[in-house]
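Enquirer: here you go, sequence then predicted model.
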Amino acid sequence: MLKAILFDLDQTLLDRNTSLKKFVEWQVNFFQLVSQKNKQDFITRFIELDNNGNVWKDLVYTQLLKEFNIKNFNVETLLNSYVNDFNKFSSSFERVPETIQNLYNKGYKLGLISNGKSPFQENNFYALGLKEFFSTIIVSEAIGLRKPDIQIFEHACKELGFIPNECIFVGDNPKADIEGANKAGMKTIFFHPDPSIDYPLADKQIHHYDQLEIAINKLENSIL
């Protein structure tokens, strides 16, 4: 029987792409980093350099200050703003809050496993307003383990009081989320908002949170 559901954060619960665009637009305006004429170019370049969150922002800002010839601010000031202000723009994918509450009300234990920096990732998660439904929140930097290492999945399952084959992992990254959780012995659900992107090695796939409970029910029925 499946008793727990664990989630990735960025691009799974958190619509990071939308949140990042909102944050960068605010930061450009707030600090008046570039002219309005160059604002969209700055935002586009930030997103390119960020590389889906794989590049830490000190390197991103160093390059942006150079490319846009920004003299009034240094990397430290802009990085501090990113760390402290990004969470104010955190937004979830459509139907995430309702779905999480439904799963919680049905008796599932819920958990989070996110690769990233601490407390930055925790604060981004808290801003979604879902903390009360989650029994464990694990960020890689805080415990010294990163997905796809099976130990981080085993640690999370243990925190919830279950073994991996009683747990489902929902994530968007084929290697870090799906392969890692599969190797740990968990069932997996691949999420991507683009219906054209699939990952058939996951046990189930969804493209909208309206589909999550149906996918979980199918996994439940497959192991009865």
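Expert: Yep, it's here.
Enquirer: only C-alpha atoms for contact and neighbour calcs from this point on.
Expert: Noted.
Enquirer: what strand or helix carries residue 99?
Expert: Under the criterion of DSSP states H and E, residue 99 resides in helix 96-105.
Enquirer: where's the residue nearest to residue 141 when sequence neighbours are not counted relative to residue 13, distance?
Expert: Spatially, and ignoring its direct neighbours in sequence, residue 141 is nearest to residue 117 (5.3 Å; C-alpha to C-alpha, 6 or more residues apart in numbering). Counting by C-alpha to C-alpha, to the nearest Å, the gap from residue 117 to residue 13 is 17 Å.
Enquirer: same thing with residue 207?
Expert: From residue 207 to residue 13 the distance is 12 Å (C-alpha to C-alpha).
Enquirer: so which of those two has more stuff around it?
Expert: Per other C-alpha atoms under 10 Å, whichever of residue 207 and residue 13 has more neighbours is residue 13, with 26 against 16.
Enquirer: next, the one to line up against it:
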Amino acid sequence: MTNKKIKAVLFDLGQTLIHFNKVNAMAVFHEAATNSYDYLKELDQPVGSLKAYKWRNFLSIRVKLLISDLMKRDWDSLVGLRKSHEKKGIRLSAEQWRQLNWKWYEPLSRRGSIEPDLAETLGLLRDKGLKLGIVSNTWVNGCSLEKHIDKYGLLHFFDVKVYSYDYPFRKPDKRLFIEAAKQVNVACANILFVGDRVDNDIRGAIRAGMLPVLKTTPENKRKTLPPTATRIDKLSELPQLIEKVNTDNT
């Protein structure tokens, strides 16, 4: 009989580990574009007018997102940012490119929040000997995502971070879940996956053979769950849930 004890927990990022309240996307874009423009001006880069800079980047992002949706794969914001800006004669160091990427992401990061006891919850899971990881569908480069996570003092908890832009597939494709399982070096049957979307997270985890857990949000509270999935309201419920699963599989 297969040992189904939980040995690792993988988390989705947005709306699972970090919650974003309803965001005005255009307001975030204008703030991010202005901050990025000002940063490049400080570096004496040939950015032209603010209006033209915003318009170019708005079109570039929209086209990339459209292609991403059609191809069912994500793009890397850092790579895309560098290519589009270098075409306009902008030359930066590796660290300055990462800082520019952060300038674009930072306004959104300020609109995020976490559960007040999340660090304690993750600490309890680590104390149980569980490996922890992140599996996220994202086009935001990890240099900015991890800076955001680190601002909450949480980055050190995660053994692996798997971002879809590094692969030619994304959730709910089971290959992304299996890749994370390989990196954390735990069999899929011994992994609990926590996410906020039934379509991408729960169904993908089931296809990979993981135990799926849906974190309730206003957007998914009326969604019907597959019979093998569990619903929680807060991540702080995980230690008790895992203890029950492991006791039942003793």
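Expert: Alright, I've got the coordinates. Quick caveat, the model's predicted, so the values are computed rather than measured.
Enquirer: quick one on the thing from earlier: in the second structure, what range does the helix holding residue 99 of the first structure match?
Expert: Under TM-score structural alignment, the counterpart of helix 96-105 of the first structure in the second structure spans residues 118-127.
Enquirer: what's the neighbour count on the aligned partner of residue 148 of the second structure in the first structure?
Expert: Under the alignment (TM-score structural alignment), residue 148 of the second structure maps onto residue 124 of the first structure. By the criterion of other C-alpha under 10 Å, residue 124 of the first structure has 24 neighbours.
Enquirer: just residue 211 of the second structure next, same as before
Expert: There are 23 residues near residue 211 of the second structure, going by other C-alpha under 10 Å.
Enquirer: and if you look at residue 224 of the second structure?
Expert: When neighbours are counted by other C-alpha under 10 Å, residue 224 of the second structure comes out with 9.
Enquirer: what of residue 17 of the first structure?
Expert: Residue 17 of the first structure - counted by other C-alpha under 10 Å - has 15 other residues nearby.
Enquirer: quick one, what contacts the counterpart of it in the second structure?
Expert: Alignment of residue 17 of the first structure against the second structure is given by TM-score structural alignment, with residue 21 as its counterpart. Contacts for residue 21 of the second structure were tallied using C-alpha atoms under 8 Å, 6 or more residues apart in numbering; they are 111, 112.
Enquirer: with residue 141 of the first structure instead?
Expert: Per C-alpha under 8 Å, 6+ apart, neighbours of residue 141 of the first structure: 115, 116, 117, 118.
Enquirer: looking at the second structure, name the residue matched to it.
Expert: Checking TM-score structural alignment: residue 141 of the first structure goes with residue 165.
Enquirer: show me where the second structure has helices.
Expert: Under the criterion DSSP state H, the second structure contains helices at 25-42, 50-71, 77-86, 94-109, 118-127, 142-151, 174-184, 203-208, 238-248.
Enquirer: winner for burial among these?
Expert: For the helices of the second structure, the largest average neighbour count (mean count of other C-alpha atoms under 10 Å) is found in helix 203-208, namely a mean of 22.
Enquirer: no further queries at this time; thank you.
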